[in-house]
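Chemist: no sequence on this one, just coordinates:
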């Protein structure tokens, strides 16, 4: 079973555990809203284009609002079963849904009081590190100084090149992936000048 599939199952388990009205790190979305988003993404390709194409965002919102009227347990089950056979995401589920399921699982976990980072297997951390290499430059493209991502074991990725000082963000790959996707509820160490670190942490990291 791929990491994406395991994160999908764990996400649904967490959804059902915390309940439909539980908050997430996705703005005002509840767990119910998050489930509706995932269902639209995997089962309504006509509407999911609005995630990337701004002129279609209104249509996406309308479809998602309609999906959100369905019972929470029904939506959770649709998320659990994954993209149907006809979905463009089905053949690439292990790749296309890896960060989607992992990040949204943590969006739900870390919006709850008393959260702690999970202990992930070395193989899973390695998979997330590999994924981080593909998104790092996009995520930190707006950083005002050079940015390097590093693991405690010494692996490094140059996320943003710039003349002058640099900021190094050190953490497990799982934490760095979350930070690259714009999440601030992470456990990372940042080195560099205080002003540069603040600027990098506050930068737009939308992927």
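Modeler: Looks like it arrived, so ask away. What you see is a predicted model, and the numbers here were worked out from it, not measured in a lab.

Chemist: going forward, measure contacts and count neighbours with C-alpha atoms only.
Modeler: Will do.

Chemist: flag every buried residue along stretch 3-20.
Modeler: 3, 4, 5, 7, 8, 9, 11, 12, 14, 15, 16, 20 (16 or more other Cα atoms under 10 Å).

Chemist: what distance separates it from the centre of its chain?
Modeler: Relative to its parent chain, stretch 3-20 has a centroid offset of 14 Å by Cα atoms, centre = their mean, to the nearest Å.

Chemist: what's that stretch in contact with?
Modeler: 30-32, 72-73, 76-77, 79-80, 82, 93-95, 97-99, 101-102, 104-105, 108-109, 124 (Cα atoms under 8 Å, 6 or more residues apart in numbering).

Chemist: restricted to helices, list the buried residues of stretch 3-20.
Modeler: 3, 4, 5, 7, 8, 9, 11, 12, 14, 15, 16 (DSSP state H).

Chemist: so which two of these are the farthest from each other?
Modeler: 3 and 16 (20.0 Å; Cα to Cα).

Chemist: measure residue 51 to residue 90 for me?
Modeler: Remark: distance between residue 51 and residue 90 (Cα to Cα, to the nearest Å) = 18 Å.

Chemist: can you check residue 180 too?
Modeler: Distance from residue 180 to residue 90, by Cα to Cα: 25 Å.

Chemist: more neighbours: which of those two?
Modeler: residue 180 (23 against 15; other Cα atoms under 10 Å).

Chemist: give the contact list for that one.
Modeler: When contacts are counted by Cα under 8 Å, 6+ apart, residue 180 touches 132, 135, 136, 139, 140, 205, 206, 207.

Chemist: before we move on, what about residue 137?
Modeler: With Cα under 8 Å, 6+ apart, residue 137 has these contacts: 158, 159, 160.

Chemist: the protein: strands as residue ranges?
Modeler: All strands of the chain, identified by DSSP state E, fall at 146-150, 156-160, 166-170, 189-191.

Chemist: as a markdown table, those with distance to residue 117 and mean neighbour count would be great.
Modeler: Shown next, in a markdown table, are these (distance: least, Cα to Cα, whole Å; neighbours: other Cα atoms under 10 Å):
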| stretch | distance to residue 117 | mean neighbour count |
| --- | --- | --- |
| strand 146-150 | 18 | 23 |
| strand 156-160 | 21 | 19 |
| strand 166-170 | 15 | 22 |
| strand 189-191 | 14 | 15 |
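
Chemist: dropping in the other structure now:
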């Protein structure tokens, strides 16, 4: 995971391999190179963040809230840790990420997907015309903002309620 996070912030061409098959070989080679490094040294390098001219530095508040949350929960949940509550500020950051990412990730769904995070406005993904004619063809996902974000990122541990045609929901990488 440390290699993944480092590459994402420091190796743009390798990062492209996460989304485009044309760059997948470069991603594999770069990943192997960082996996061979000393773990503590890699963590220290990652903690310093991207360089001053790296665009990731400016996008950090938008992309890293979700990325770091999801991977942190991957580790926590693998250790049997339960879902947790967040401060209002942290929950708001997760909600901003959910609003930005969910429509993109759920865009290929066959039905509109209405996300209903507790304490926040709904987020509607894949809203198409004709919904009122087929009102039962809408999927609803309910839960805390963090749990819905985990669900959007296809984590099985997410504690959400899904109502409606869940088999018509399609999740893709960004």
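Modeler: Received it, and whenever you're ready, just let me know what you need. Keep in mind that this is a model prediction, so the values were computed, not measured.

Chemist: what's the TM-score once they're superposed?
Modeler: Here the TM-score for the pair of chains, by TM-score structural alignment, normalised by the length of the second structure, is 0.84; 168 aligned residues with a Cα RMSD of 2.0 Å.

Chemist: re earlier: preserved in the second structure, out of the contacts of residue 137 of the first structure?
Modeler: Retained in the second structure (both residues aligned by TM-score structural alignment, their matches' Cα atoms under 8 Å) from the contacts of residue 137 of the first structure: 158, 159, 160.

Chemist: tell me the one of these nearest residue 118 of the first structure?
Modeler: Nearest to residue 118 of the first structure among these, with distances taken as Cα to Cα, is residue 159, at 24.4 Å.

Chemist: show me what the closest one aligns to in the second structure.
Modeler: By TM-score structural alignment, residue 159 of the first structure lines up with residue 125 in the second structure.

Chemist: ok, that match - contacts?
Modeler: 102, 103, 104, 106, 107, 112, 113, 114, 115 are the contacts of residue 125 of the second structure under Cα under 8 Å, 6+ apart.

Chemist: could these go into CSV alongside distance to residue 168 of the second structure?
Modeler: Output for the contacts of residue 125 of the second structure, formatted as CSV (distance: Cα to Cα, whole Å):
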residue, distance to residue 168 of the second structure
102, 15
103, 15
104, 16
106, 10
107, 11
112, 9
113, 9
114, 13
115, 15
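
Chemist: which of the contacts of residue 180 of the first structure are buried? Put it as a PyMOL command.
Modeler: The buried subset of these, as determined by 16+ other Cα under 10 Å, is captured in PyMOL by this line:
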select buried, resi 132+136+139+140+205
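
Chemist: of the contacts of residue 180 of the first structure, closest to residue 197 of the first structure?
Modeler: Using Cα to Cα, these come closest to residue 197 of the first structure at residue 140, 12.9 Å.

Chemist: mind checking how far that closest one is from residue 6 of the first structure?
Modeler: 28 Å.

Chemist: try residue 68 of the first structure
Modeler: 24 Å.

Chemist: ok, now residue 15 of the first structure?
Modeler: For residue 15 of the first structure, the distance to residue 6 of the first structure - Cα to Cα - is 14 Å.

Chemist: which residue in the second structure aligns with residue 65 of the first structure?
Modeler: Per TM-score structural alignment, residue 65 of the first structure is aligned with residue 32.

Chemist: longest helix anywhere in the first structure?
Modeler: Every helix in the first structure considered (DSSP H), the longest is helix 122-139.

Chemist: so which bit of the second structure is that one matched to?
Modeler: The aligned range for helix 122-139 of the first structure is 88-105, by TM-score structural alignment.

Chemist: hmm, residue 206 of the first structure is touching residue 183, no?
Modeler: No: the pair residue 206 of the first structure and residue 183 fails to qualify as a contact (Cα atoms under 8 Å) at a distance of 9.5 Å.

Chemist: over in the first structure, find the residue span the longest helix belonging to the second structure aligns onto.
Modeler: Ranked by residue count and defined by DSSP H, the top helix of the second structure is helix 55-78. Matched against the first structure by TM-score structural alignment, helix 55-78 of the second structure falls on residues 88-111.

Chemist: now the terminal residues of the matching stretch, how far apart.
Modeler: Stretch 88-111 of the first structure stretches 30 Å from its first residue to its last (Cα to Cα).

Chemist: again, but for stretch 8-22 of the second structure
Modeler: Terminal residues of stretch 8-22 of the second structure lie 17 Å apart, using Cα to Cα.

Chemist: can you list the buried residues in it?
Modeler: 8, 9, 10, 14, 15, 16, 17, 18.

Chemist: burial of the match of residue 65 of the first structure, as a residue count?
Modeler: So residue 32 of the second structure, with other Cα under 10 Å, has 12 neighbours.

Chemist: try residue 108 of the second structure
Modeler: 16.

Chemist: next, the contact list for the closest residue to it other than its chain neighbours, please.
Modeler: Once flanking residues are discounted, residue 108 of the second structure sits nearest to residue 170: 5.5 Å by Cα to Cα, 6 or more residues apart in numbering. Neighbouring residues of residue 170 of the second structure by Cα under 8 Å, 6+ apart: 105, 106, 107, 108, 109, 110.
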